[in-house]
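1. got a predicted structure here, sequence first:
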Amino acid sequence: MSEIHYSVPAISCGHCVNAISAEVGRVAGVAEVNVDVSAKRVTVRGNALDDAALRAAIDEAGYDIAS
C-alpha cells in the first residue's frame, strides 16, 4: 500500500473534511483518506494511486493544492 500527502491551505472545517473525503474516496485504488484540519494536509493511502486523479478530485471538491 502506498501513501501520498497533499498540502491544502484552505482546509478549515468539517465541511472541508467531508467534501475532500467524499471526492477523493471515489478515486480508484483509494483505501483511506485522512484530512487533517490543523495541519492543512490530506493523506491518501491505497494501491496503484493515480496522482493526477487524486489532484483532480481535490480540485473537484473545491480546494487547491499548495505547490
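-> Structure received.
2. C-alpha from now on. contacts and neighbour counts both.
-> Will do.
3. how about the nearest residue to residue 64, chain neighbours excluded?
-> residue 8 (6.1 Å; C-alpha to C-alpha, 6 or more residues apart in numbering).
4. putting a second one here so we can go through both:
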Amino acid sequence: MSDRTYTVKGMTCGHCKASVTEEISELSGVTGVDVDLQTGAVTVAGEGFTDDEIRKAVEEAGYQVV
C-alpha cells in the first residue's frame, strides 16, 4: 500500500472536502483519503489506482488537480 499526495485547487469549505473525499473514495483500490483545506493537499492511500483516475474523480467533484 502507498500514499500519494495531490494539490487540488478551489476547495474552501467542509462541503468541498466531503465532495472530493466521496468521489476519490469510490475508486477501486483507494483505502483512505485525507484532505487539508488550508494547503489544498489531498493524500490518497491504497494501491491500484492511477493519477489519471484521481484527476478525473477530483474533476467530477468540481475541482482541479494542479
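-> All right, it came through fine. Computed from a predicted model, the values in this text were never measured in an experiment.
5. could you tell me the TM-score of the two chains?
-> The TM-score (TM-score structural alignment, normalised by the length of structure 2) is 0.93; 66 aligned residues with a C-alpha RMSD of 0.8 Å.
6. now the residue nearest to residue 64 of structure 1: how far from residue 37 of structure 1?
-> 9 Å (C-alpha to C-alpha, to the nearest Å).
7. picking up where we left off before, list the residues that contact the residue nearest to residue 64 of structure 1.
-> Residues near residue 8 of structure 1 by C-alpha atoms under 8 Å, 6 or more residues apart in numbering: 40-42, 63-66.
8. what do you get for residue 10 of structure 1?
-> 40, 63-64.
9. how about the residue nearest to residue 64 of structure 1, what's its match in structure 2?
-> Residue 8 of structure 1 maps onto residue 8 in structure 2, with residues paired by TM-score structural alignment.
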